[in-house]
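In: give me a model of this one.
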Amino acid sequence: MTDITTGATAAAPTTPTAVGAIPPHALRRVIETALEEDAPWGDVTSEAFVPADATATATLAAREPGVLSGGAVFAAVMAAVDPGIVVTLERADGATFAAGDTLAIVSGAARSVLRAERVALNLVQRMSGIATVTARYVAAVADTRARIVDTRKTTPGLRALERHAVRCGGGHNHRTSLSDAVLAKDNHLAVLAARGVPIEEAIRAARERLGHTVHLEVEVDRIDQIEPVVGAGVDTIMLDNFTPDMLRAGVALVGGRALVEASGGVTLESVATIAATGVDIVSVGALTHSARALDLGLDVVVEPDVATAPRDR
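Out: Alright, predicted model coming up:
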């Protein structure tokens, strides 16, 4: 398999391995589930039409420009179907490409390549679409201090792959799961309010229960909530659906006592204005929940058969 950081090429291994920070077990689970879904009893079309001894060479081709993510995932799918397939990646994850560029070359048993084709394409197209849109957001805030981060609004079962794709586009990851960090949002606070528990009291009690390594973040949707939250000792305060003027005021009120995250309704058209208010983080659910799969294709290379090619007469 290709090392996604160096672009070095080798034959794909027999089992998927870690791709960047994608946990091996997560990658293996995704691939196994997807292949079982796509060909539970084999590929009846290829088995009916394609000779068992046929081989094929194919290119992973870009139909439009973008940022690559999932090249080694693509190779791992091929390896899971047939360890004899060789995938040569022509671009590393995070690299930009133009329409018409060859991103990878695949060679091996034709039936195996055809069986792996759709699953491999689905994953690399999805991941590259996320990386491409992330890169656009990152470029839009390049002149500010703000980091672009993802959210938990990911495709169920694909979070590890989609978060890797965000990193390939130059973005950063928020908490991976509910188990990673404390993030008290509006519904958590609504439960507390219904019980008459002041927000600052709840924050201090949570801090007492948490280990010193656990990050504590609280979401607010009004200016008057900022001081009680920051004063209680949070690490990050999330300003949800604040206008740019409100964000600037909020940043001033926090005064460097916590990280400030802007969230809610962020678009490519609004992200630069939001970032310019001085916030540290801009979280964007659209990186994963609305990213369009990039148009990539796997094209089998057809070479004339010298035995059957027309002869000059």
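In: drop to CA atoms for contacts and neighbour counts, all remaining ones
Out: Fine.
In: which strand or helix spans the closest residue to Pro198 other than its chain neighbours?
Out: With CA to CA, 6 or more residues apart in numbering as the criterion, Pro198 has its nearest non-adjacent residue at 7.3 Å, and that residue is Leu192. Leu192 belongs to helix 186-194 when assigned by DSSP states H and E.
In: quick one: buried residues of that helix?
Out: Residues of helix 186-194 classed as buried: Leu189 (neighbour count, 16 or more other CA atoms under 10 Å).
In: Proceed likewise with the subsequent sequence, for comparison:
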Amino acid sequence: MNFDLELTATLEKALAEDFGAVGDLTSNLLLEERQAGSATIVSKESGVVAGLEVCGAVFRAVDPNLEVEKVISDGTAATPGDHVLNVRGSARSILAAERTALNFLQRLSGIATLTARFVEQISGTRCKILDTRKTTPGLRLLEKYAVTVGGGHNHRFGLYDMILIKENHIRLGGGIEAAVARIRNSLSLEQRQIQIEVETTSLPEVKVALHAGADRIMLDNMTLAEMKVAVEVIDGRCEVEASGGVDLGSVREIAGTGVDYISVGAITHSARAFDFTLLFN
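Out: Below you'll find the predicted structure:
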């Protein structure tokens, strides 16, 4: 997948949604076409900034003549009042791009900030925080990028880059062993090597998945006690991922069970927008 092409298409769609057929009525009727100005995007809270390149790309998509200057870089911890980006040029163009640029910046910074909080909670352990596919439709690449800015790691990007045998696959495929065997055989015939992960909900299923040769076993909604036993049973023979109902209050204890990864859907589907404002100088 071409990130630049994906980004261009996403920005074009977002701007078209805001502009409609006539553009910024208010600014076009109020301001002279040649009126210039300079503005600054300012942080209104504390957190991790992500999406400055995307934000700048929005301004340039609206008007290639706008001058955009990043004051800080993605991954920087901002505090209230910090300047993060400057833009100069046509006042009309700056105002036309403002909301869309801020929407991307607020969304991505919110994800990076929440991810960083989860990562901080498990500091000192060998465990890693993973995202999921629970992303905003059309924004997956950007949201998964924001996760990495916050110190997290990406799980699969889609249905195409990893095999994850979930509950319904197991039901429809004749059980864990049959599902793994059939997929392994198909991959062998096609001479492809793709990691196979199996979702399990009980210790007996963990043992079956391990015997079937899973590369990674997901422990879905298990208790801490069950996770500890599962890690002992697996004994390093494959990767172990914990998932389901993870929050900031429980993630440290889950990491303490010895799992390799903890997947957290909340870092994308429940991240609160980071508060920024754009002010003309």
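In: for the residue most central in space within the second structure, what is the enclosing helix or strand?
Out: With distances taken as CA atoms, centre = their mean, Lys144 lies nearest the centre of the second structure, 2.8 Å away. Here Lys144 of the second structure, judged by DSSP H and E, is contained in helix 140-149.
In: then Glu17 of the second structure?
Out: When secondary structure is defined by DSSP H and E, Glu17 of the second structure falls within helix 3-19.
In: onto which residues of the first structure does that helix map?
Out: Under TM-score structural alignment, the alignment places helix 3-19 of the second structure onto residues 23-39 of the first structure.
In: buried stuff in the matching stretch?
Out: Neighbour counts over stretch 23-39 of the first structure (16+ other CA under 10 Å) mark Ala26, Leu27, Arg28, Val30, Ile31, Ala34, Leu35 as buried.
In: quick one: the lengthiest helix in the first structure aligns where in the second structure?
Out: When the first structure is scanned for its longest helix (criterion: DSSP state H), the result is helix 110-140. On the basis of TM-score structural alignment, helix 110-140 of the first structure is assigned to residues 91-121 in the second structure.
In: now swap in stretch 269-288 of the first structure and tell me
Out: Using TM-score structural alignment, the residues of the second structure aligned to stretch 269-288 of the first structure are 249-268.
In: what do you get for stretch 236-246 of the first structure?
Out: By TM-score structural alignment, stretch 236-246 of the first structure lines up with residues 216-226 in the second structure.
In: so Val208 of the second structure sits against Ile176, correct?
Out: Yes: counting by CA atoms under 8 Å, Ile176 is a contact partner of Val208 of the second structure at 6.9 Å.
In: of the two, give the one with the bigger neighbour count.
Out: Ile176 (25 against 16; other CA atoms under 10 Å).
In: the more buried one maps to what in the first structure?
Out: So, by TM-score structural alignment, Ile176 of the second structure is matched to Ile199.
In: what's the answer for Ala78 of the second structure, then?
Out: Using TM-score structural alignment as the criterion, the counterpart of Ala78 of the second structure in the first structure is Phe97.
In: ok, now Ile163 of the second structure?
Out: Alignment note: Ile163 of the second structure maps to Val182 in the first structure; criterion TM-score structural alignment.
In: quick check: that match touching Thr213?
Out: No: checked against CA under 8 Å, the pair Val182 of the first structure and Thr213 is beyond contact range at 11.0 Å.
In: if I look at Ser250 of the second structure, how far off is Thr201 of the second structure?
Out: Distance, Ser250 of the second structure to Thr201 of the second structure, by CA to CA, to the nearest Å: 18 Å.
In: ugh, typo on my part, it should be Arg156 of the second structure
Out: 20 Å.
In: before we move on, what about Ala39 of the second structure?
Out: From Ala39 of the second structure across to Thr201 of the second structure, the span is 53 Å (CA to CA).
In: between these two, which is the more surrounded one?
Out: Neighbour count, other CA under 10 Å: between Ala39 of the second structure and Thr201, Ala39 has more, with 19 against 15.
In: what lines up with the more buried one in the first structure?
Out: In the first structure, the residue paired with Ala39 of the second structure according to TM-score structural alignment is Ala58.
In: SS state for that match?
Out: Under DSSP: H, G, I helix; E, B strand; the rest coil, Ala58 of the first structure falls in the strand class.
In: what sits against it?
Out: Residues near Ala58 of the first structure by CA atoms under 8 Å, 6 or more residues apart in numbering: Ile105, Val106, Ser107, Leu298, Asp299, Val300, Val301.
In: switch those residues over to a markdown table; also include distance to Arg167 of the first structure, secondary structure and neighbour count.
Out: Listed next are those as a markdown table, based on distance: CA to CA, whole Å; DSSP: H, G, I helix; E, B strand; the rest coil; neighbours: other CA atoms under 10 Å:
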| residue | distance to Arg167 of the first structure | secondary structure | neighbour count |
| --- | --- | --- | --- |
| Ile105 | 24 | strand | 20 |
| Val106 | 26 | strand | 22 |
| Ser107 | 29 | strand | 20 |
| Leu298 | 25 | strand | 22 |
| Asp299 | 28 | strand | 14 |
| Val300 | 31 | strand | 17 |
| Val301 | 32 | coil | 13 |
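In: would you format these as JSON lines with distance to Ile130 of the first structure included?
Out: Shown next, in JSON lines, are the contacts of Ala58 of the first structure (distance: CA to CA, whole Å):
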{"residue": "Ile105", "distance to Ile130 of the first structure": "22"}
{"residue": "Val106", "distance to Ile130 of the first structure": "23"}
{"residue": "Ser107", "distance to Ile130 of the first structure": "27"}
{"residue": "Leu298", "distance to Ile130 of the first structure": "19"}
{"residue": "Asp299", "distance to Ile130 of the first structure": "23"}
{"residue": "Val300", "distance to Ile130 of the first structure": "26"}
{"residue": "Val301", "distance to Ile130 of the first structure": "28"}
